[in-house]
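Asker: Got a predicted structure plus its sequence, pasted below:
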Amino acid sequence: MEDSPVVAAFDLDGTLTEGGSVFHWLRFVAGDSTVARAALPLMGPLIVGAIRSGHWADSAKERLFRAVLAGRDVDEVTAASREFILHHLSEEGRPQVLARLNWHREQGHDVVLVSASPQIYVDILVAEFKITGGLGTRLAVDTRGKLTGSYLGKNCRGTEKMRRLNEWISSRHYDIDPVIFAYGNSRGDRRLLAGATHPFDAGKMGRWGALRAYPRLSEEIHPRRED
C-alpha cells in the first residue's frame, strides 16, 4: 500500500519566531516616523482589531498598510524585506520549532508556511528554509510596479489559512490525500489546526493559550516523564 504524502504547515509569527513581525517590518521599510504618523489616526481601529480579531483586525491591518505602503516600489520593498526578515529570523527565531521544521524537511515532507504576514517576505523565507511553499497575505501592485497597500484577496488568517492550504494541496495533485501536520500559536490558527491530522500548539502560553485544546509541541519534543 502506498504511503500517504505528508504536508507540514507552520504559522510564522509566535510559532517559528517570537512575537509578531509585521509592525517591525513596516518600521524597517518605511521608517519609524512614517509608521507613527500613519498609525496615530488609526489607533482606535487597531486597538479594536487587536481585541476583537476577525474582520476588525483584517480591516485595521489593511488600512495601516494603505497608509504606509501605497506608492512604494515593490522591488525596493522586497529588497528591504529580505534584509529585515533574515535579521528578524536570526534574532527572534525559536530553535525548537525551527528544528521541527527542519526535521519535516529532512523526512522529505512538503513543508509550507501559512501566515498572515506579507507574501513578500514569506516567499523569502521559503527560499531560505528550502521548503516547498509559502502562503501569506498577498498585496496588490499597480501597473507601475507600486504597492497600493490593499490586500490581493484576503488577509491570510483564520478560515482563510485553511482555505489557502486546501487550495495549495489541490494544486499539488497528490494521488492520495496527504497527512497534515499543523503548528500554530494563536486564535488565528484555530481553523488551520482543526483541519489537520496532527495539530500542535506551538505557543508558549500552555493551558492559558488560545490553542490549549490541542497537543503541545513542547511535550512532543520533551515528553513528560511518567511518575
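Answerer: That came through, no problem. Numbering: from 1, shown residues only.

Asker: all contacts plus neighbour counts: C-alpha atoms, from now on.
Answerer: Will do.

Asker: Please determine how far Val7 is located from Leu101.
Answerer: To Leu101, Val7 is 11 Å away according to Cα to Cα, to the nearest Å.

Asker: got it, and Ser218?
Answerer: 14 Å.

Asker: neighbour count winner among these two?
Answerer: Neighbour totals were compared for Ser218 and Leu101, and Leu101 leads with 22 against 17 (other Cα atoms under 10 Å).

Asker: What's the local residue count around the spatially closest residue to that one that is not a sequence neighbour?
Answerer: Nearest residue to Leu101, sequence neighbours excluded (Cα to Cα, 6 or more residues apart in numbering): Val111, at 7.3 Å. For Val111, the number of neighbouring residues by other Cα under 10 Å comes to 25.

Asker: which residues touch Val111?
Answerer: By Cα atoms under 8 Å, 6 or more residues apart in numbering, the residues touching Val111 are Val7, Ala8, Ala9, Phe10, Leu101, His104, Arg105, Ile131, Thr132, Gly133.

Asker: A further structure is provided below for comparison with the first:
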Amino acid sequence: MISPPPPKLALFDLDHTLLDGDGDDLWCRFLLRHALVPAEAQARNEQLCADYRAGQVSAQAFSAFYARLLAGRSPAQWSPWQDRFLAEEIRPRLPPAAYDLVASHRAAGHTVVLTTASNRVIAERTAVELGFSHCLATELALVDGIFSGEVEGIPNMRAGKLQRMQTWLARQGLPASALASAFFYSDSINDLPLLSEVGQPVAVNPDARLLQHALAHGWRVLDVLGAAQPRC
C-alpha cells in the first residue's frame, strides 16, 4: 500500500514579515509604558535591536533579555497584559495582506506554521489572531509555576529555527523531506538556515542582505507590509 504524501507546509516568520514591526521591541516598550519593567530596560532593548540588525548578538543573549522581562510572574498574571498587547500594539500592525496570505494557504489545504524568534508569551496570541494552528516560538522556563527569566531549550532563532522545525516535523510524524516542498516566508537574513532548506523560499519585505541573496538565487520576493515602519 502506497502511503499518502505528507501535507504541504507553509511556514511563516512573524516580525517584519506578517507584522509591521518587531514583537520583542514592541513588547518591551509596552511594558515600559505600563511601568512593568525598570526604565533602564529601554537602553538594553535599543542596543539589542541594533546588534540584531548587524548580526552581532547571539541567539541566547537576545532571547535571554526578553525572557528576563517576564521573570517573577505567572502565566496567569501576564495573561491580561498579553490581551492588551494584542489589542493595542499588534492588531493595528497586522495588514489585511498578512491575513490574506495565511488564509490562502489554509484554503489550499496546506498546514500553516508560524515560526518566530520571539518567545511564546509575546507571539502566541498573534498566532491565533492570524489563524495558525501551529506556533513554534522561543520557550520560557517555569519554576513552581512562575517564569524564572530563563530560556528553555534552544531559542527559535537562526540555526535553532531549522533545528526546532526538524524536531517539530518528527513529533508530527512527518519526514524531514517535507521541507523539500514547503513554503517559507521571511524578511530576515537570520532565517537563511531554514530558508535554504525549503523548496519554496520567499523573501518578504526583505532586509538588504536577504534581498541580495534572494535575487542571486532566483527566489520570489514579496511585499506584504507596503509602507512598513522602520525596522527594530
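Answerer: Done, it's in. Owing to the predicted nature of the structure, the values given are computational and were not obtained by experimental measurement.

Asker: Kindly provide the TM-score of these chains.
Answerer: The TM-score (TM-score structural alignment, normalised by the length of structure 1) is 0.80; 214 aligned residues with a Cα RMSD of 2.8 Å.

Asker: Of the contacts of Val111 of structure 1, which belong to strands?
Answerer: Val7, Ala8, Ala9, Phe10, Gly133 (DSSP state E).

Asker: would you turn those into CSV with distance to Gly31 of structure 1 and neighbour count?
Answerer: Converted to CSV, those look like this (distance: Cα to Cα, whole Å; neighbours: other Cα atoms under 10 Å):
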residue, distance to Gly31 of structure 1, neighbour count
Val7, 37, 24
Ala8, 35, 24
Ala9, 32, 29
Phe10, 29, 29
Gly133, 30, 18
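
Asker: From these, pick the one nearest His88 of structure 1.
Answerer: Phe10 (16.9 Å; Cα to Cα).

Asker: Surely the closest one touches Tyr183?
Answerer: Yes: Phe10 of structure 1 lies in contact with Tyr183 (Cα atoms under 8 Å); the separation is 4.9 Å.

Asker: Do a quick rundown of the helices in structure 2.
Answerer: 23-33, 41-54, 59-68, 75-85, 96-107, 120-130, 159-171, 192-195, 208-217 (DSSP state H).

Asker: To Val151 of structure 2, which of these lies closest?
Answerer: helix 59-68 (6.1 Å).

Asker: And that closest one, what does it pack against?
Answerer: strand 111-119, strand 146-152 (3 or more Cα pairs under 8 Å, 6 or more residues apart in numbering; DSSP states H and E).

Asker: which residues touch that helix?
Answerer: So helix 59-68 of structure 2 is in contact with 24, 28, 48, 52, 117-119, 138, 140, 148-151, 155, 157-158, going by Cα under 8 Å, 6+ apart.

Asker: about what we covered before: a markdown table for the helices of structure 2, including distance to Ile2 of structure 2?
Answerer: Formatted as a markdown table, the helices of structure 2 follow (distance: least, Cα to Cα, whole Å):
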| stretch | distance to Ile2 of structure 2 |
| --- | --- |
| helix 23-33 | 44 |
| helix 41-54 | 46 |
| helix 59-68 | 42 |
| helix 75-85 | 45 |
| helix 96-107 | 25 |
| helix 120-130 | 34 |
| helix 159-171 | 20 |
| helix 192-195 | 29 |
| helix 208-217 | 35 |
